[in-house]
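> For reference, the sequence and a predicted model appear below.
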Amino acid sequence: MAQQSRRPTFLWPFPALLSRSYCDQGGAHERVRPFRDVKLQWLQQLICDRDLSDSTRSVALYIITTHLNGHTEKAWPFNQTIADATGKSVKTIQRTVGELVTSGWFEVQRRK
């Protein structure tokens, strides 16, 4: 049976990006950038990270573009769902998500 009960919650993974650029400094007022702009900037930076494997980048792109909720800034797909959509094994998904966590791109909370 597939391990559907192991559903991680992927949190909006980039506190460094948000603290640096989510708000533009403009005179006396800060202008909050739209969520989609910050998401696009993050995706562009992820694509250029040469330390990540192609497989890891493709899994991250799938999760962020397909499952990230713009209001909660979280995603909670099953590993099997990601594997089915990307054509990779569940073990590969676990490995790539681990790589994204280790490199600071994702933060994961396991459901209890």
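All right, it came through fine.

> From here on, just use CA atoms for contacts and neighbour counts.
Will do.

> Which strand or helix spans Trp105?
Per DSSP states H and E, Trp105 falls between elements, in no helix or strand.

> Near the closest residue in space to Leu43 that isn't next to it in sequence, how many other residues are there?
With sequence-adjacent residues excluded and distances taken as C-alpha to C-alpha, 6 or more residues apart in numbering, Leu43 is closest to Leu61, at 7.2 Å. For Leu61, the neighbour count with other C-alpha atoms under 10 Å is 15.

> Am I right that Leu61 is in contact with Trp42?
No: when contacts are counted by C-alpha atoms under 8 Å, Leu61 is not listed as touching Trp42 (10.2 Å).

> buried sites along stretch 82-96?
Within stretch 82-96, the residues that count as buried by 16 or more other C-alpha atoms under 10 Å are Ile82, Ala83, Val90, Thr92, Ile93, Thr96.

> got the end-to-end distance for stretch 19-26?
By C-alpha to C-alpha, to the nearest Å, the extent of stretch 19-26 from end to end equals 15 Å.

> neighbouring contacts of it?
Stretch 19-26 is contacted by residues Glu30, Arg31, Val32, Arg33, Val38 when judged by C-alpha atoms under 8 Å, 6 or more residues apart in numbering.

> Quick check: of those, which has the highest neighbour count?
Val38 (18 neighbours).

> what's the one helix or strand that one maps to in contact with?
If you go by DSSP H and E, Val38 is part of helix 35-47. Contacting residues not belonging to helix 35-47 are listed as Phe14, Leu17, Leu18, Ser21, Tyr22, Arg57, Leu61, Gly70, Trp105 [C-alpha under 8 Å, 6+ apart].

> try this one next to it:
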Amino acid sequence: MKNLRPFKEIQLQWLRLLVLDTDLSARAVQFATYLAVCRYNDKKGKAWPSHARVCQDFGLASEKTIQRLIKELDGKWFDIKCGNGLNHPTEYVPTKATHLAAQELREKEEAEKPDNIVRLSNAKGGHSCPKARTNLSSEPGQKCPPKKEKEKTKEKGACAPDLPNDWQTGDQRRDTLRAECPVRTLMHIALDETAKIEGWNLWLAQNGFPPLEELPVEERDGTRPGFLMPRRWVPSEPEDQDKVRRYLAWAMRLASDAA
């Protein structure tokens, strides 16, 4: 894996990718921006505001909203290590996937910048510039030419981190089906995250699906065994639940086509 730049160098690109993630609620985008801009410590590589501080800054009466936002961001935009009080606050580290995506976006922008090399005259050294002149006026004060308005350029769009590249198989039909995945970004649930897996298996049983172990959603990158799902936590909103059902139907159809 390529070396990652300090987060402060790619912070703007990271935020641009964040606001393009339509799967997040507006409050989750606000909270992630708050963590990245107001509370992130580049030397430590993380943010760790207490829940009391977050409630104070956001004017929240309860920490339940923070818990909901953590579920939205965990594993997708931040690797979150929950704390247990004032001495051990919750820690937020931008995920390597989003850090790398922002870094690649910045490198692309740097490559597309115009050439800034100063051309030298062939006859003699130095810059080729018109001689400076001062126009004298009988009126007091300085007289300067108006500044030309800079040409506006449209910012090129960028996409949030997509499905892993190793999901491409070379089989045109299967790759076409995989391109039809109804979820733009998948998150990893490790086998040792028993609380998340138990919650998902309960939700799956209630919605007529087999448990995670029997679904074709295994993690494919080989780093940590687990499962790929649209959320790390069981969704509570009807829209998110419908998205999970469509994703599972798609995954099962893909597995059936490969059999």
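Received the coordinates, thanks. Bear in mind the structure is a predicted one, so any value in this text is a computation, not a measurement.

> can you redo the contacts of helix 35-47 of structure 1 as JSON lines with secondary structure and distance to Asp51 of structure 1?
As requested, the contacts of helix 35-47 of structure 1 are exported to JSON lines (DSSP: H, G, I helix; E, B strand; the rest coil; distance: C-alpha to C-alpha, whole Å):
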{"residue": "Phe14", "secondary structure": "coil", "distance to Asp51 of structure 1": "17"}
{"residue": "Leu17", "secondary structure": "helix", "distance to Asp51 of structure 1": "18"}
{"residue": "Leu18", "secondary structure": "helix", "distance to Asp51 of structure 1": "21"}
{"residue": "Ser21", "secondary structure": "helix", "distance to Asp51 of structure 1": "22"}
{"residue": "Tyr22", "secondary structure": "coil", "distance to Asp51 of structure 1": "24"}
{"residue": "Arg57", "secondary structure": "helix", "distance to Asp51 of structure 1": "10"}
{"residue": "Leu61", "secondary structure": "helix", "distance to Asp51 of structure 1": "15"}
{"residue": "Gly70", "secondary structure": "coil", "distance to Asp51 of structure 1": "27"}
{"residue": "Trp105", "secondary structure": "coil", "distance to Asp51 of structure 1": "12"}
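
> Whichever of those residues end up buried, select them in ChimeraX.
Applied in ChimeraX, the following selects the buried portion of the contacts of helix 35-47 of structure 1 according to 16+ other C-alpha under 10 Å:
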select :22,57,105
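
> For Pro8 of structure 1, state which of the contacts of helix 35-47 of structure 1 is nearest.
The closest of the contacts of helix 35-47 of structure 1 to Pro8 of structure 1 turns out to be Trp105 (C-alpha to C-alpha; 15.0 Å).

> which one in structure 2 is aligned with that closest one?
Here Trp105 of structure 1 is matched to Trp77 in structure 2, going by TM-score structural alignment.

> wait, isn't that match in contact with Thr98?
Yes: under the criterion of C-alpha under 8 Å, Trp77 of structure 2 makes contact with Thr98 at 6.3 Å.

> Tyr62 of structure 1 pairs with which position in structure 2?
Aligned partner of Tyr62 of structure 1 by TM-score structural alignment: Tyr34.

> same thing with Val90 of structure 1?
So, by TM-score structural alignment, Val90 of structure 1 is matched to Glu63.

> wait, isn't its match in contact with Cys55?
Yes: counting by C-alpha under 8 Å, Glu63 of structure 2 touches Cys55, with 6.9 Å between them.
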